[in-house]
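>>> Predicted model and sequence below, questions to follow.
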Amino acid sequence: MGIFPDVLVEPDVRAGKLVHLLPQWSLPEGGIHAAFPVARFRPAKVRIFLDMLIAAERNRSRESRTSRR
C-alpha cells in the first residue's frame, strides 16, 4: 500500500494491476517539482528518477490532450 501521484500509477490502475483505494481523494494539482542541491556529478539514480518523472508527465499531458478531442 502506498500513496503515489496518479501520473506514476495510472497505467497500472487502468491495467488492473493496482487498485485505487480512495477514489474520492487525490493529490493537489500543480505539476511535478523536483528540488535537489547543485552538484557537479549527479548520481545516476537521481537522473533516472527525474527522467521517469518527466516521461510520466509528458505521457499524462499527451493523454489529456487526446481525451479532450
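Ah, there it is.
>>> drop to CA atoms for contacts and neighbour counts, all remaining ones
Fine.
>>> do you know how far L27 is from P37?
25 Å (CA to CA, to the nearest Å).
>>> Of these two, which one has the most company?
L27 (9 against 6; other CA atoms under 10 Å).
>>> for comparison:
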Amino acid sequence: MLAAVRAGPSVLPGFLVRDELAGGRLVQILPEWQLPSGGIYTVYPAARFRPPKVTRFVEMLVAAEQQKGEGRER
C-alpha cells in the first residue's frame, strides 16, 4: 500500500503513513479530512480458559486505541 501512496494520491489511515509524513516523504493534501472512525471489535468464543496470547492481543489493541485517542486530543 505504501508503494501505491508514493506513486500518487491515495487515502490511507494516518497510522500507516505517520513516519512517511514526519520524514517529509509524503505530503498530506487534505489535512481537515479524516477517514470515519469505527472502533475495533474483537470476537472470540466464550471459554473458561482463554489462551494468554488472546488476552495479550486484546490488551495490545486496547492500548493502541487509547494511544490513538490521546494523539487526537493534543
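The structure has been received and is ready for your questions. Everything numeric here is computed off the predicted structure, so don't read it as measured data.
>>> check contacts around the counterpart of A44 of the first structure in the second structure.
Taking TM-score structural alignment, the alignment pairs A44 of the first structure with P52 from the second structure. Residues counted as contacts of P52 of the second structure (CA atoms under 8 Å, 6 or more residues apart in numbering): none.
>>> Going by length in residues, pull out the top helix of the first structure.
Criterion DSSP state H: the longest helix present in the first structure is helix 44-68.
>>> quick one: buried residues of it?
L53, A56, E57, R60 (16 or more other CA atoms under 10 Å).
>>> Nearest to the spatial middle of the second structure, which residue is it?
F15 (4.7 Å; CA atoms, centre = their mean).
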